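A.B. asks: I would like the atomic coordinates for the input below:
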Amino acid sequence: MSMKAGLWQQQTMKLSMTQELTQAIALLQYSTQELMEFLENKAIENPLLQIEPGSIQSVDPRYDSVKKVKKSLREDKHNWLEQMAKNETTLADYLLAQLDLRSYNESLKKTILFLINSLDENGYLHIALDEVADILAVPQPVAEKALETIQALEPPGVGARNLQECLLLQLKYNRDEDKLAYRILSDYFLLFAEKKWRLIVKQLEIEMKQIQEVFDEVQALNPRPGSDYSSEPSAYIIPDLMIKWDGEAFSVQMLDESLPKIQFNEGYYQKFHANGDAKVKRFLQEKQQDYHWIMKSIEQRKETLLRVALKMIEKQPEFFKHGKEYLKPMTMKEISEELEIHESTVSRAVREKYAQTVFGTIELKSLFSSTIKTNSSQDASSVQVKKEMAQMIEAEDKQKPLSDQDLASLLEEQKGIVVSRRTIAKYRDQLGIPSSSKRKRFG
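C.D. replies: The predicted structure follows:
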């Protein structure tokens, strides 16, 4: 083997991530809102890119054709906002409406106002009273009196500093105060929350049935008393696609009316290109190239999204005809292999993309699920397994709830679905269903 130093030529191939390629990848994964913001920012830095704002549309699946939908949207483009649920009264407004601030001295009044404005969206106070006293330069008893005043207002539980205090305030607010419930929440809150009830039964010398009654009472309380008065605006979704089934075939329509209309600023280009300055011409050339790359990237984004959507429809025809009960197992890898694109491209294409269907607006990403083996030739999706689990738990004997192993056994026996106990536990957590020990009722 020769160890001599020397120079050799070697030919290799590698993929270089150019700025244009990076931009195309970014645009593909942008949601409609993110794409709108991107184009608006680009228009600021690129004088050759001229945009006209689009109009956000609401889509009503009751109409029979895309043409009728578009006509309705043009006619109702101002009215749809009025149909969105909106609570004009904020929590602060509601609390202040219950107070006559003229009846308080200046020190107490400013402390009450400060505390009200310090409440979070759920009505909780997260600042210590001694800190409030220091900030406002008032005695701590004034801060305590101010908080006491707020906690006496509606909604019951407002002004609490933690969940325990919130629930106790609501029990105290009720005229028919349950002394046992109040004592349990006061002295045994953690044991009660963790359902370690036998220790409470032993210490208080009561029956398990009594604690179950307290639990039912507490379940009726509101852990977020201020949430009904949140000033946060209503959220809405702009669908990217409309998928329709006319009884014979599917049709897919891009809903891109909300996007700004992009034009090349020919007047600006001609005016400064005639200048003859080399630097100006180089600047215009760069911005013109940038404009063309953006247009190409947007068209590529649209084409990729349509290809992925059409393939998803091909894999899930019954779902798009009838709804989520007919969802079959489908992975991004399957779609990518059949379209001969990378799996990450599929992931980017469906990220925060929504489709309007006859049964409502769906997130495309939600259609992908892992495959669960069954005893038959048909595999099941994780969505189906979760649905079957939820139904079994709903129908179980609450005094003898099903364990995760019980659920796994029943799924195999009754549905032919083979799934491990650990997977059951994971799905149960994702559904927000507590364990069997915490679902158990005592009478």
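A.B. asks: For the rest of this, base every contact and every neighbour count on C-alpha atoms.
C.D. replies: OK.
A.B. asks: and L125, how far is that from Q300?
C.D. replies: For L125, the distance to Q300 equals 50 Å [CA to CA, to the nearest Å].
A.B. asks: for S344, same thing?
C.D. replies: Separation of S344 from Q300 (CA to CA): 15 Å.
A.B. asks: Show me which of these two is the more surrounded one.
C.D. replies: Using other CA atoms under 10 Å as the criterion, S344 and Q300 rank with Q300 on top: 16 against 13.
A.B. asks: Doesn't the more buried one lie inside a helix?
C.D. replies: Yes. Under DSSP: H, G, I helix; E, B strand; the rest coil, Q300 sits within a helix.
A.B. asks: Next, the structure of the following sequence, for comparison with the previous one:
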Amino acid sequence: EIQEALDSNLMLEEFDDTAETAAASDADTLDETTRLDNPSEADNSDAADPGQGPDEDFEGPSSDEFETLVADPHDQELDGDRVSDTSELLQTDALGDDLPVDSIWEDVYDSLPTGLGAGASFDEDGESFDARNSPQGTAQSHLLEQINLLNFTETDEVIALHIIDGLDHEGMLRLELEEIQEAMPIDWDVEIEEIEAVLHLIQHLDPLGIAARDLGECLLIQLQSLPNDLEAKPLAITLITDHLASLGNRDFAFLIKHLHVSEAQLQSAIELIQTLNPKPGAGLNEVAPQYVVPDVVVTKKNNRWTVELNPAINAKIRVNPEYSALIKRNDSSPDQAYLRDQMQEARWFIKSLQQRNDTLLRVSTKIMEVQAGFLDHGDSAMKPLVLHDIAEDVGLHESTISRVTTQKYIDTPLGVYELKYFFSSHVSTHSGGEVSSTAIRAKIKLLISQENTRKPLSDSKLANLLAEDNINVARRTVAKYREALMIPPSNERKQLS
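C.D. replies: This is a model prediction of the structure:
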């Protein structure tokens, strides 16, 4: 969006403030980091603090300081007397002191180069770095490359293409052989045995076990390819062939008794099976990772937390003084009207961008003030927080807070998080207090990490342990939080040792 504005409006230009430090005080200059680091340079504001002051160990602009970051545009000049006159000319009702945050946010900033929408970069040959670094092809293309090297007949090649087309994203064959037979030309008179032969060959290509029709066949193909001198191989084959359901249910006592094996023997066979790939095609279909550029950075300086906009994405934009100097006060020609329109649009864009960054910084700072414990202790110290709390503190509507924190990311010492991550519902404690759902999930994760894997904690037991910590949650709530953490139920977490 910023680049589009620069391309479409001749009055806008991006500049390097290191070369023009004097421009940092211009009304149409965008440099949040400088203003944050030098709050004394901003004009004083009469606005009242809409929220509480920051914690004593948390350094960031207070609500009053946020207001002083943007001086009154009527009191500032663009670049000299002539441009100052033009500024006065453009002070119309269309550009008031305060822009309507709710109305401009979606219109102007939906495509800002922040977070996931940072835009593509190109090398000297014009090739996108994203395209160059993305995975090449899929499981289907990987198999086709190998099949092209084989001496297939025309019939076998068509069969192979049907098999490959029938693979799902995990590399499993989801077509019946009869369906493939029906898809072949009638006059070719293809037998099921011929289709099975081609399938068997494909299943032994790379990755081994691809095009299997079920999990058992996939694992068995991989097991049978292992050296025969592996002591655990025969038992592992038996487990996959005859007792896959019991193995999946972790019914180890039944397996030991029924197969007449020791616990150590069963453990060795299970460990061998765990080296196999149950989804051989999944790794070939992975999409390129999405890299996130944080919008805000929180760091600790002199034992105080400081919140700043990320200078890497904080574009510095101003009105081009050369073009603005072309505007003449008493000239009503079409060219002058065009320049005035461009000037007003440029000033509106710069001010709305300034307000966007001010709002983002205010909201981010307030969130970090509330969640300062997270910065020191992680998820377990997360406090209950909802949109209404922040909206009330900074004096904005909840819908605005929602838009500000959606797909906006903050870089913390513990990693990069979406701002929305720091909002969580509350759960009442027995003593009448409140604890955040995020903190409860962290507690559940900790309890499970410390459990006896031979006797994993059930959801009911987890609820009882939380109750001992004065956290009142139902078993079904524990199950919901556990599933959100992608932790399987207790029967699937059971291990022999």
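A.B. asks: Give me the TM-score for these two chains.
C.D. replies: For this chain pair, the superposition-based TM-score is 0.66 by TM-score structural alignment, normalised by the length of structure 1; 376 aligned residues with a CA RMSD of 4.7 Å.
A.B. asks: Residue in structure 1 paired with A372 of structure 2?
C.D. replies: Counting by TM-score structural alignment, A372 of structure 2 corresponds to P317 in structure 1.
A.B. asks: and that match, what does it touch?
C.D. replies: Listed by CA atoms under 8 Å, 6 or more residues apart in numbering, P317 of structure 1 has no contact partners.
A.B. asks: same deal with H243 of structure 2?
C.D. replies: Counted by CA under 8 Å, 6+ apart, H243 of structure 2 has contacts L255.
A.B. asks: I2 of structure 2 now?
C.D. replies: I2 of structure 2 touches L112, P113, counting by CA under 8 Å, 6+ apart.
A.B. asks: same thing but at 10 Å, please
C.D. replies: Applying CA atoms under 10 Å, 6 or more residues apart in numbering, we find I2 of structure 2 in contact with 8, 12, 14, 108-109, 111-113, 315, 317, 349-350, 353.
A.B. asks: Which one (most neighbours) among those?
C.D. replies: When neighbours are counted by other CA under 10 Å, L12 leads the contacts of I2 of structure 2 with 26 neighbours.
A.B. asks: can I assume it is in contact with A315?
C.D. replies: No. The pair L12 of structure 2 / A315 is not scored as a contact, 12.0 Å apart, by CA atoms under 10 Å.
A.B. asks: Pull up the gap between F252 of structure 2 and I487 of structure 2, please.
C.D. replies: According to CA to CA, F252 of structure 2 stands 20 Å off from I487 of structure 2.
A.B. asks: ranges for the strands of structure 1?
C.D. replies: Under the criterion DSSP state E, structure 1 contains strands at 49-52, 241-245, 250-254, 261-264, 354-357, 360-363, 371-372, 380-381.
A.B. asks: on average, how far is the third one from the matching bit in structure 2?
C.D. replies: Once the two models are superposed, strand 250-254 of structure 1 sits on average 3.4 Å from its counterpart in structure 2 (mean CA distance after the TM-score superposition for structure 1).
A.B. asks: which helices and strands does that strand pack with?
C.D. replies: Secondary-structure packing of strand 250-254 of structure 1 (3 or more CA pairs under 10 Å, 6 or more residues apart in numbering; DSSP states H and E): helix 66-75, strand 241-245, helix 278-315, helix 317-322, strand 354-357.
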